[in-house]
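**Student:** Below are the sequence and a predicted model; questions follow.
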Amino acid sequence: MTRTTKLPTLLTLATVPALALVACGDGGDGGDASDGSVSLTLAHSYNDDQPQARCGADLIKDEVEAADVGLEIEIFGSSQLGGDADRIASVASGDIDIDIQGASALGAVHEPISILDAAYVFDDAEHLATFMDSPEGAGVIEDFADAADIHTLGAWSAGARHFTADEPIRSPEDLSGLRVRFPGSPQYLMNARALGADATEVAYEELYLSLQQGAVDGQENPITNIDSENLAEVQDYLSLSSHQLNTNLIIMSDRWNEVSEEQQEALTAAVESAVDAVTECVAEDEEATLEQWRSGDDWEVIDDVDVEAFQGQALEYLGDSLEDDSLEVFEAIRSTSE
């Protein structure tokens, strides 16, 4: 896969938040405590009860510290250290040590990595794990490191994304005429086109109100997000389209090269455990939530979505529309599909 050069304007993507400047620890020495232990910051955007936090970030902290290799981790969740663009820039500058980021957001610094968030590019969470363990996956991560100077500790799926609306969405034709909220990143907007949706950009924080007021007709998110935002109060139908995995990468600044080999091994092992735990937690949370919804009257859950029609249309569109390194990543992922 063609190597790309580092982006010299990376740090101009966003102003580093003030909190990040104090998050590196004591004494301005990158977080080394007086007893010789190394303190690392771990930032993310999730609430404490979401799988990425309780089964991901919290487990990484617990396992790293239990390894007793002189590493401590301080967690800053719920976007305390800034939004996605802010935190990516802070990781690149070394003001945040570890961050949990969506692949599409990381496309701002290396576009091909955003293909991990492409519609139907992965068959399921197992396919993601297979790809990440493959030579093809290693090549994608190596290219990302070369381009952005950011180390990747691991990746997990935080669940598939599904549509909600005030009418069922069973086929691509059912999206016609609907204003569907998608995140504003280039990859999400390309996904909307691939799926046949009329994308409307709305900030996540404004999603509930926009649905309530009719500014948009529908939206798409993982089950855990749909539940946490109480969208059943403002939508009638949940259509299980599973059109995209919510792929998170656990990324690390150049501090990776400053910690010892023993500490690197402890970090890697902790993230591997968290990848498994998040996958299990997401599956358990989704099963429990769907069981509750099916037995109640908050939603009508639509199970008979024509996933094959959506997937065929999306993959054909992406294959025709992507170019250069992004197309190579797309083809590499699909080559590992069973």
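**Tutor:** Ah, there it is.

**Student:** hey, let's count contacts and neighbours off CA atoms from now on
**Tutor:** Noted.

**Student:** Break down the stretch 151-300 of the chain into its strands, ranges please.
**Tutor:** Along the stretch 151-300 of the chain, the stretches classed as strands by DSSP state E, counting those that start in this stretch are 151-165, 179-182, 198-201, 218-222, 237-252, 300-302.

**Student:** Including distance to Asp320 and mean neighbour count, could the ones you listed go into CSV?
**Tutor:** Listed next are the strands of the stretch 151-300 of the chain as CSV, based on distance: least, C-alpha to C-alpha, whole Å; neighbours: other C-alpha atoms under 10 Å:
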stretch, distance to Asp320, mean neighbour count
strand 151-165, 23, 24
strand 179-182, 21, 24
strand 198-201, 19, 18
strand 218-222, 24, 24
strand 237-252, 18, 24
strand 300-302, 30, 18
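
**Student:** Leu81: which of these is closest?
**Tutor:** When these are compared by C-alpha to C-alpha, strand 237-252 sits nearest Leu81, at 14.9 Å.

**Student:** Run through the neighbouring helices and strands of the closest one.
**Tutor:** Other helices and strands packing on strand 237-252, by 3 or more C-alpha pairs under 8 Å, 6 or more residues apart in numbering; DSSP states H and E, are strand 98-102, helix 103-106, strand 151-165, strand 300-302, helix 307-321.

**Student:** want to compare, so here's the second one:
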Amino acid sequence: MNRKKLSLISILLVLSMTFLACNNSNGGENQNQDENGNQSTGITEKIELSLGHGQALESPPHKALVAFSDIVKEKSDGMIEIQIFPANQLGNERDLAEGLEMGTIDMAYISSGVMENFQPKLGVYSLPFIFRDIDHVEKIVNGSIGEELYAPMLEDQGIRVMKAFVQGFRYLYSNTPMPKLEDFAGVKIRVPESPAFVGTWNSLGANPTPMPWGELYTSMQTGVVDAFEVHTYSVVVEHLYEVIKHMTTTGHILSTSLVMVSEDVFSTLPQEAQDIINEAIEEAWAVNYDLIVNGNEKNIETLRNEKGVEVHEVSQEERAEMRQAAQSLYDEYAQNLDAGDLINTIENTN
């Protein structure tokens, strides 16, 4: 073989190697094209994840989480599938939280009250009357204060908070009217398995009874508890109006839940997959926010006009009296959790 042929072969080899190097310079995620020649996702192996929660199929959070799954699938060209398991199919909220910690649950939507058992300072989210309205709570739970509170869970339990979803104000439901603070005395009220919720109703003179959400309906039927408190959509979509006669618009807690992923799972995903999931949860948050904000008054009217529930409005004076009665709980959290500055910051955030 003469020198000209050798030189030509060498040039062709260099060009081929350069082309291959450029074509694979995307961090190990090959860029593919679909049948129409359009650029598609660089994720080369299908990713399947599960997300558990305790909400009903018709609830705003479930609809938002289904939207989240659909958005992820679309953005990844079907390469990432997140299967949603509602209504405690994967266990109650405490089970889900422990599964996230152990890495046996991929993703979950869990109330911040239950997560107080893993990060005690999250209990400030559930202090009665600490949030003025939905805009106020959003500035906290999805802002820099929230980020500071979630960081220890990532470091200590390996649980990554992706987004907080607002659930709306919680009201009181019972079979006897309870529009005043004095009406709460000794009443057995079902509450989530949260120290802050227990403390709230203790401070208001009631007898709080922690139990999983799935046990509530039969507990009201059988008289295990006399009352419960929750946001309006749960009463409507889970037919809880069937076991109550009265609703009191206490608005004592503006509740939130956290959409979380096990870090053991998330850290193994390709960067592109992580980016897609993070983008999709932002869009799903907007779906949830819209459903909650627009649905609350409609739910109240449904309970009053269609389901025969008598709605008792709490006056500003009564609400102030309730807030004053709960001051001892604020003092307890400020002292025991060194959360005084945190509480002040939340209350003074505009």
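**Tutor:** Ah, there it is. Values in this document were obtained by computation on a predicted structure and should not be read as measured data.

**Student:** could the helices and strands packed on strand 237-252 of the first structure go into JSON lines alongside distance to Glu205 of the first structure?
**Tutor:** Converted to JSON lines, these look like this (distance: least, C-alpha to C-alpha, whole Å):
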{"stretch": "strand 98-102", "distance to Glu205 of the first structure": "17"}
{"stretch": "helix 103-106", "distance to Glu205 of the first structure": "17"}
{"stretch": "strand 151-165", "distance to Glu205 of the first structure": "17"}
{"stretch": "strand 300-302", "distance to Glu205 of the first structure": "24"}
{"stretch": "helix 307-321", "distance to Glu205 of the first structure": "28"}
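
**Student:** Could you tell me where the longest helix along the second structure falls in the first structure?
**Tutor:** In the second structure, assigned by DSSP state H, the helix with the most residues is helix 271-301. Using TM-score structural alignment, helix 271-301 of the second structure corresponds to residues 261-291 of the first structure.

**Student:** Equivalent analysis for stretch 96-114 of the second structure, please.
**Tutor:** The aligned range for stretch 96-114 of the second structure in the first structure is 87-105, by TM-score structural alignment.

**Student:** where's that stretch relative to the chain centroid, distance-wise?
**Tutor:** Averaging C-alpha positions (C-alpha atoms, centre = their mean, to the nearest Å) puts stretch 87-105 of the first structure 12 Å from its chain's average.

**Student:** So Gly82 of the first structure: helix, strand or coil?
**Tutor:** What DSSP: H, G, I helix; E, B strand; the rest coil gives for Gly82 of the first structure is coil.

**Student:** Tell me how many other residues crowd it.
**Tutor:** Counted with other C-alpha atoms under 10 Å, the neighbours of Gly82 of the first structure add up to 23.

**Student:** Would you mind measuring from it to Ser45 of the first structure?
**Tutor:** Gly82 of the first structure sits 8 Å away from Ser45 of the first structure, going by C-alpha to C-alpha, to the nearest Å.

**Student:** Quick check: the aligned residue for His44 of the first structure in the second structure?
**Tutor:** The equivalent of His44 of the first structure in the second structure is His53 (alignment by TM-score structural alignment).

**Student:** residues in contact with that match?
**Tutor:** Shown in contact with His53 of the second structure (C-alpha atoms under 8 Å, 6 or more residues apart in numbering): 84-90, 92-93, 96, 108-110.
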